[in-house]
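Colleague: I need the structure of the sequence given here:
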Amino acid sequence: MKTLTSEDIILQMVQMELQAMHFYQHAAGCLQDEDARFHFELLADEELEHARSFHALLPSPEAVSFEEMEQAPPQPCDEVDCAALAGFNQLQALEMALRLERKVEQDLRRRCETINDAQARAVLEKNIYSTEGHALLIAEDLERLRSSGTGS
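Modeller: Next up, the predicted model:
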């Protein structure tokens, strides 16, 4: 089994963030509720910024072009069922986004447990922290929607 370097982990994190961006973009295109679509477009923008920030951590960021990584065709988003998403309201869309962010966080934590390289581990921990923050923001939006009685 290949030992992952910090550069390998960083590139994986960039790819993961870009994949999340593509997911949110694709899902936003399925949503009919304008507020739900807005939230998913915002989440896509945030994922792009996360990817950019991870790319900047590369020892030689110019060696791997961020623009090329961003423009690469996305992997298929099997989780996106446009027919099911089409009827989602803002509350349902954010609930789904929160579940996805928490799943990603759990996956990152499991992965972090298997990494021995301190630098690579630090990159994963930064992504865990970022993902936790994302989930907290989504949870706050959900709480506001629930307490205001809007979003459905």
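Colleague: C-alpha only now, for contacts and for neighbours.
Modeller: Fine.
Colleague: Could you tell me how many residues sit around Lys2?
Modeller: 4 (other C-alpha atoms under 10 Å).
Colleague: cool, Gln15 as well?
Modeller: Using other C-alpha under 10 Å: Gln15 sits among 19 other residues.
Colleague: and if you look at Tyr129?
Modeller: Neighbour count for Tyr129, taken as other C-alpha under 10 Å: 13.
Colleague: where's stretch 27-47 relative to the chain centroid, distance-wise?
Modeller: Averaging C-alpha positions (C-alpha atoms, centre = their mean, to the nearest Å) puts stretch 27-47 13 Å from its chain's average.
Colleague: Likewise for stretch 116-126?
Modeller: That offset, for stretch 116-126, works out to 18 Å (C-alpha atoms, centre = their mean).
Colleague: And it, what's buried?
Modeller: Neighbour counts over stretch 116-126 (16 or more other C-alpha atoms under 10 Å) mark Ala120, Arg121, Ala122, Val123, Leu124, Glu125 as buried.
Colleague: Thr3 and Ile128, how far apart?
Modeller: Thr3 sits 20 Å away from Ile128, going by C-alpha to C-alpha, to the nearest Å.
Colleague: let me fix that: Ala120
Modeller: Distance of Ala120 to Ile128, computed by C-alpha to C-alpha: 13 Å.
Colleague: Same check on His134?
Modeller: 10 Å.
Colleague: Let's have the buried residues of stretch 116-126 in a markdown table, adding distance to His39.
Modeller: Compiled in a markdown table, the buried residues of stretch 116-126 are given as follows (distance: C-alpha to C-alpha, whole Å):
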| residue | distance to His39 |
| --- | --- |
| Ala120 | 31 |
| Arg121 | 31 |
| Ala122 | 29 |
| Val123 | 27 |
| Leu124 | 26 |
| Glu125 | 26 |
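Colleague: The structure of the following sequence is requested for comparison with the preceding one:
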Amino acid sequence: MFDIDVQDAIFKSIQTEKNAMNFYQFGAGRMKNPDAVKVFELLAREEREHAGHFHKIYQRNDIPDLEAFLNTPPDHASDWMASLAKTIDADFTEQKAMELAMEKELGLEKALRETAARIADPQVRAVFELNARETRNHYEMIESEYARLMAMVHESDMDTYVRE
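Modeller: Predicted structure coming up:
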């Protein structure tokens, strides 16, 4: 049941959070809508924080300085950055970037929850579960901004429209 190398899983999670951070930084730099830019900039900062959560429980010494690691150039071959590059090649829009971000966040949440379920150490499992919840929050934040950007009814206005 717990046939996972926990330190490898943590390292991969740090790398994934860095890739997500780079994705949001890169996307924010190409957006025109100031509110969409703010959302992506916030998400980039939060991905940096998530990497920090994982780094605190990482016991190997191959990432001695997290900030230096996070400030290295993006891995354009990573799944996050490669997906964004395809979007940019196909006429980048905030809508496409947000759709891709929602897809990536859902996939990451699922992976974090699956990994958490395979970790015996309750403290390490708790870090994965926390990041899964925060990833769900990212999805919901993007979904809300996407609805606003697309001039959809915002969830806070739903009762008003339903009653009329």
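Colleague: Give me the more crowded residue out of Thr3 and Ile128 of structure 1.
Modeller: Ranked by neighbour count (other C-alpha under 10 Å), Thr3 of structure 1 and Ile128 place Ile128 first, with 21 against 9.
Colleague: who touches that one in this structure?
Modeller: Neighbour list for Ile128 of structure 1: Glu105, Leu108, Arg109 [criterion: C-alpha atoms under 8 Å, 6 or more residues apart in numbering].
Colleague: which residues sit in contact with the counterpart of the last one in structure 2?
Modeller: Arg109 of structure 1 maps onto Arg113 of structure 2 when the alignment is built from TM-score structural alignment. When contacts are counted by C-alpha under 8 Å, 6+ apart, Arg113 of structure 2 touches Phe128, Glu129, Ala132.
Colleague: what about Arg113 of structure 2, distance to Arg136 of structure 2?
Modeller: Distance check for Arg113 of structure 2 against Arg136 of structure 2: by C-alpha to C-alpha, it reads 11 Å.
Colleague: Likewise for Gln15 of structure 2?
Modeller: For Gln15 of structure 2, the distance to Arg136 of structure 2 - C-alpha to C-alpha - is 19 Å.
Colleague: now swap in Ala101 of structure 2 and tell me
Modeller: Ala101 of structure 2 is 12 Å from Arg136 of structure 2, by C-alpha to C-alpha.
Colleague: just Lys12 of structure 2 next, same as before
Modeller: 19 Å.
Colleague: now do Ala116 of structure 2
Modeller: 15 Å.
Colleague: who's more crowded, the two?
Modeller: Ala116 (24 against 18).
Colleague: Grab the most central residue of structure 1 for me.
Modeller: In structure 1, the centroid-proximal residue (C-alpha atoms, centre = their mean) is Ala20; its distance is 3.9 Å.
Colleague: was I right about that residue contacting Leu42?
Modeller: No. Ala20 of structure 1 is beyond contact range of Leu42, at 12.0 Å (criterion: C-alpha atoms under 8 Å).
Colleague: element containing the aligned partner of Arg99 of structure 1 in structure 2?
Modeller: Aligning on TM-score structural alignment places Arg99 of structure 1 opposite Glu103 in structure 2. Following DSSP states H and E, one finds Glu103 of structure 2 within helix 94-117.
Colleague: which helix in structure 2 runs the most residues?
Modeller: Criterion DSSP state H: the longest helix present in structure 2 is helix 122-149.
Colleague: And that one, how far out from the chain middle?
Modeller: Helix 122-149 of structure 2 sits 8 Å away from the centroid of its parent chain (C-alpha atoms, centre = their mean).
Colleague: just stretch 11-30 of structure 2 next, same as before
Modeller: On C-alpha atoms, centre = their mean, the centre of stretch 11-30 of structure 2 falls 7 Å from that of its chain.
Colleague: buried set for that stretch?
Modeller: Neighbour-count burial for stretch 11-30 of structure 2 [16+ other C-alpha under 10 Å]: 11, 13-28.
Colleague: which SS class is Pro59 of structure 1?
Modeller: coil (DSSP: H, G, I helix; E, B strand; the rest coil).
Colleague: what's the burial count for the nearest residue to it once chain neighbours are set aside?
Modeller: Nearest residue to Pro59 of structure 1 in three dimensions, chain neighbours excluded: Glu7, at 7.1 Å (C-alpha to C-alpha, 6 or more residues apart in numbering). Counted by other C-alpha under 10 Å, the residues lying close to Glu7 of structure 1 total 18.
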